[in-house]
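**Q** predicted structure and sequence below. I'll ask about it afterward.
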Amino acid sequence: MSHRQVLEALSGLLLGMFVSMIAGTVVSTSLPVIVHELKGDQTAFTWVITSTLLTTAISTPIWGKLADLFNRKLLIQIALVLFVAASAVAGFSDSATSLIAARAVQGIGAGGLAALSQIIMADIISPRERGRYAGLFGAVMALATVGGPLLGGLITDTLGWRWNFFVAVPFAIAALIMLQLTLHLPRYPKRRVHIDYLGIVLLSVSVSLLLVWVTMGGSQFEWNSLTSILMGVGAGVGIIAFVIVEHFVKEPLVPMSLFRNRTFTLSVIASIATGLAMFGMSVYLSQYMQMSRGASPTEAGLMTLPMIGGLLISSIVIGQRISRYGRWKAFMVTGAAMLAVGSFLLTTIHYDTNFWLLSVFMFLAGAGVGVTMQNLVLVVQNTANPSEMGVASSGVAFFRSVGGTVGVSVMGAMLASRLLEVFGTNAAALKKAAVAAGDKGIEALEQLSSGTIPEVRLLPDGLREIVEDSYAQAIAFSFWIAVPLAIISLIAIIALPNIPLARQTNVERLADDEAALAAVTANVAVTTGTIDLREVAARAAADGRRTVGATPPRSSDTRSPDGTGGSSGQTP
């Protein structure tokens, strides 16, 4: 495809990505207000986030497998409709429970948008050329990640929080029209498909059990209780059963053969820490700004700009450097190190930490996420078998989502547990400050005792300082979970094979594989005398035109699916 054709194809895809990102970021700064008005506690706050991440994680590999079997353009349009419809329903929520349910459905659509956008990019842009278009993706990310929290805060302070969920609808309609008009993908050969229903059920049940167990353990039930033991054992048995099933089904949801690829396995390990940092830190830093620094939703959006700025600047600049030189290893090792350092520094924050110092901490963590997040998918696509591009790309996204979901759940549980401990220590001081503040202080203390998240900036002065300090201690403590995982991510990225980026798109690699298969078939046929060589050549040429369009095959890349060198694609 020419540069102009790529830009036309990307226009609808970029708008679709913008819709999914803006619908997520626009509510990030409003969540404390939303949960407060719906009379939810810290557990409800965590589940409003976790429900979306959970269904995103479960649905991502399913969407990825469907992308290898069905029309990718239709699939991404279905995912977009599902995502925005659920967003609109969330706007009518009258309780924390109904909001959590709507957000869960929203996550199914988000999983499709996340997986399919990466897969379609591999169809039309080669790994080496991907950085050339990093500026476009960076601009979309900038508009959504910077503008979303600011817009969400402004909408919450003026129109009310419900409009945060409605704002994506007009953008979604425009994205659907653009996708229909501009996204033209090559036709893949039709074949009989087999959907791994048992794998879908086992994956959904086991991951759900794991996350519910992690989130509620220690608060809703004791860790050593029968309920806890049954949920933990059930999750473990479900995961083992899923792995066994995937070895025997004809079309596995997550082919276990992928884990024989060293690049894929190490990228999966690294993506778990990246997901935790990306989701967990952004959620709880926004809560920190409002609960520990007395910021309004709009102000909280402005105060988290250093982290978002680090993510955007690093992703754009490093993406262009990688595209120019075709080398990625040194950049990603540096990014992983920045993520580890930033994660550690965020565990030291207090309610009165100098904001410029806090900005440096956030920038480092954001820059680390920006360098590693997209490039982990890139290095996997660079070595993946073309016929498994969907499951390979979605596999990395799946484990990143799982890392984010488990991270948010564990961070939320750690925060809630630590908060109860700190409030217990400060009980006498809280009571004294509440009495001194009069009726308003007593009412606020009763609200705190019920577990409902308070609107800290409206609390009386003496009481507010104690609450701000308590939340700061709890949030800083919850960030400790990110530190060891960031170190593991750094080690995994250091161990990744340093394979130069290919110059072929996925479609071109498939064309090469088709040509190689035709040549081998012709060789065998001529040797055995079973078929005429001219007939084989004519049939292969006709099949190639039908399946991959008019794209001429290029020379093969010097690497194999396992990233160890050899010919492009998989040996027939």
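**A** Happy to help now that I have it. Owing to the predicted nature of the structure, the values given are computational and were not obtained by experimental measurement. Numbering: from 1, shown residues only.
**Q** okay, CA-based contacts and neighbour counts for the rest of this
**A** Will do.
**Q** I figured residue 300 hits residue 284, correct?
**A** No - contact between residue 300 and residue 284 fails when scored by C-alpha atoms under 8 Å: they sit 11.1 Å apart.
**Q** try this one side by side with the last:
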Amino acid sequence: MLLSSLDQMIFSTALPTIVGELDGVEHMLWVSTAYILAATIMMPVYGKIGDLLGRKPIIIGAVGLFLAGSVIGALADSMAWLIIARGVQGLGGGGLMILSQAVIADVVPPKDRGRYMGPMGAVFGLAAVSGPLLGGWFTDGIGWRWAFWMNVPLAVIAIIALMALLHLPRHSASGTRVDWLGTALMAIAVTCLVLFSSWGGNTYDWDSPQIIALIAGTVVFGALFVWAESQAVEPLIPLHLFRNRNFNLTTAASLAIGIAMFGTLGYMPTYLQIVHGANATESGLWMLPMVAGIMVTSILSGWLASATPHYKWMPLVSMLVTIAGLVMLGGLQADSPLWQVQAGVAVVGAGIGLGMQILVLVVQNEFPAAEVGTATGANNFFREIGATLGSAIVGSVFTSRLTTLLTDRLADAAQAAAASGQAPDALAQTPQIDSITPGAVAQLPEAIRVLVTGAYNDALTPVFLWLIPLLAIAFVLLAFVEEHPLKQGAMPGARRGRSRR
């Protein structure tokens, strides 16, 4: 979990420098989207195969894939190789996220699971701040490639520890059939979904043949995936899961939460660097209040879920707190003091931590041990679909708004300079959209720098407010969750049976 979460966040501070060095600002979105897309596709695959064949060899293989992606990234000399590396890391990272949660479900009953799931949420919070800090430290010091090299010894240690210390029941592979057709159809549908959400209104017009074809591909291959699941002997995402009320509600809510959460967190370190002039390390340090919020409320929520009979209220309060944080971030101005930014991210972090692990606990409590991995993988799959959409949509809307605002304001400044008889030579120093990096902005003349940072702020902060309706929808959905008592007792024979129909 630490490896996967750390890798999602470590590039948030390093990315502006990396894409500037590799001349690929226009492809910056894909560095994060490639990881999330690959991880999303693999989540239900790992969940299902872990249920069928046992988790230990699968999680070791996932760490191995993650290790390979890290080496490729460390050696990358172009944006294409960087994006490929992030995709390979995602292929492994999806398994690390799912299987670490499923292993806990193998050995700990739901009633006691909160005490373990809460700290796992805190691990995400720790990675949320240590990732940007390390990314900034590497970028400002020994070089961004160490953000990849760092994973190599950690992954090797993880593999050795898993082989030596993780003892789980062995499974026989006889009689099992992996749903490869469903996996392929799902991968195509998800890829089409991400491409049209990323390119629509940005690279291509919404009514262009390319976007229309991608939308059609999403619908067609999504429908084919549902058909394949209805026919498969061991479906990747069994359709009977959707006959469970709590699974449907928490999964739909997780989709909305994923859009809002990753649409917000991914851009804050870059915002601090561009608008507030932070270096990569400082932008990580300035995000410390967010990790404090996540860690405190995540551990608290896990403890309360195990110690008290009531847990439904925590995701509901989580939505309200996160909405309050988005309101605070949406009201930021380019000249807002730093404490306002930190207060906003702290509140968002507290909201995320309070409900994130409880939703996983609710899903795991609904199904027998033989289906815990599949159900966990399916729930996280839809949350990561939201994360993919959140990163893509926010990135596309932000880039489009920044282009429009910067073009308009530069034109206004040029007209004002011409009307006053001043030479607008300084405007020629303004970087192109594809080349806006913290270093480039810092070198601009004061008047132009203020214009650029103002446009950057005004392009991003309103997007936070546009995410609030999604969390409001999630709140309504979660209000209808039935609060079933958490199961007690040992977990004998976990995963030894096949999925119960």
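**A** Good, I have the coordinates. Keep in mind it's a predicted model, so treat the numbers as computed, not measured.
**Q** returning to what we had before: comparing residue 300 and residue 284 of the first structure, which residue is more hemmed in?
**A** residue 300 (25 against 22; other C-alpha atoms under 10 Å).
**Q** burial count for the aligned residue in the first structure for residue 399 of the second structure?
**A** Aligned by TM-score structural alignment, residue 399 of the second structure pairs with residue 416 of the first structure. Other residues within reach of residue 416 of the first structure, judged by other C-alpha under 10 Å, total 23.
**Q** same question for residue 538 of the first structure.
**A** 12.
**Q** also residue 439 of the first structure?
**A** Neighbours of residue 439 of the first structure (other C-alpha under 10 Å): 11.
**Q** repeat that for residue 70 of the second structure.
**A** 27.
**Q** one more: residue 462 of the first structure?
**A** When neighbours are counted by other C-alpha under 10 Å, residue 462 of the first structure comes out with 16.
**Q** over to the one 5 residues further on?
**A** For residue 467 of the first structure, the number of neighbouring residues by other C-alpha under 10 Å comes to 23.
**Q** what is the aligned counterpart of it in the second structure?
**A** Match for residue 467 of the first structure (TM-score structural alignment): residue 452.
**Q** for residue 329 of the first structure, same thing?
**A** That one, residue 329 of the first structure, aligns with residue 312 by TM-score structural alignment.
**Q** how far away is its match from residue 94 of the second structure?
**A** 27 Å (C-alpha to C-alpha, to the nearest Å).
**Q** between these two, who's got more neighbours?
**A** Applying other C-alpha under 10 Å to residue 312 of the second structure and residue 94 shows that residue 94 carries more neighbours, namely 33 against 20.
**Q** what's the nearest residue to that one if we skip its chain neighbours?
**A** residue 39 (3.9 Å; C-alpha to C-alpha, 6 or more residues apart in numbering).
**Q** counterpart of that neighbour in the first structure?
**A** By TM-score structural alignment, residue 39 of the second structure lines up with residue 56.
**Q** what of residue 54 of the second structure?
**A** Aligned partner of residue 54 of the second structure by TM-score structural alignment: residue 71.
**Q** quick one: its match from residue 187 of the first structure, how far?
**A** 8 Å.
**Q** what sits against residue 27 of the first structure?
**A** Listed by C-alpha atoms under 8 Å, 6 or more residues apart in numbering, the contact set of residue 27 of the first structure reads 148-149, 152, 161, 164-165.
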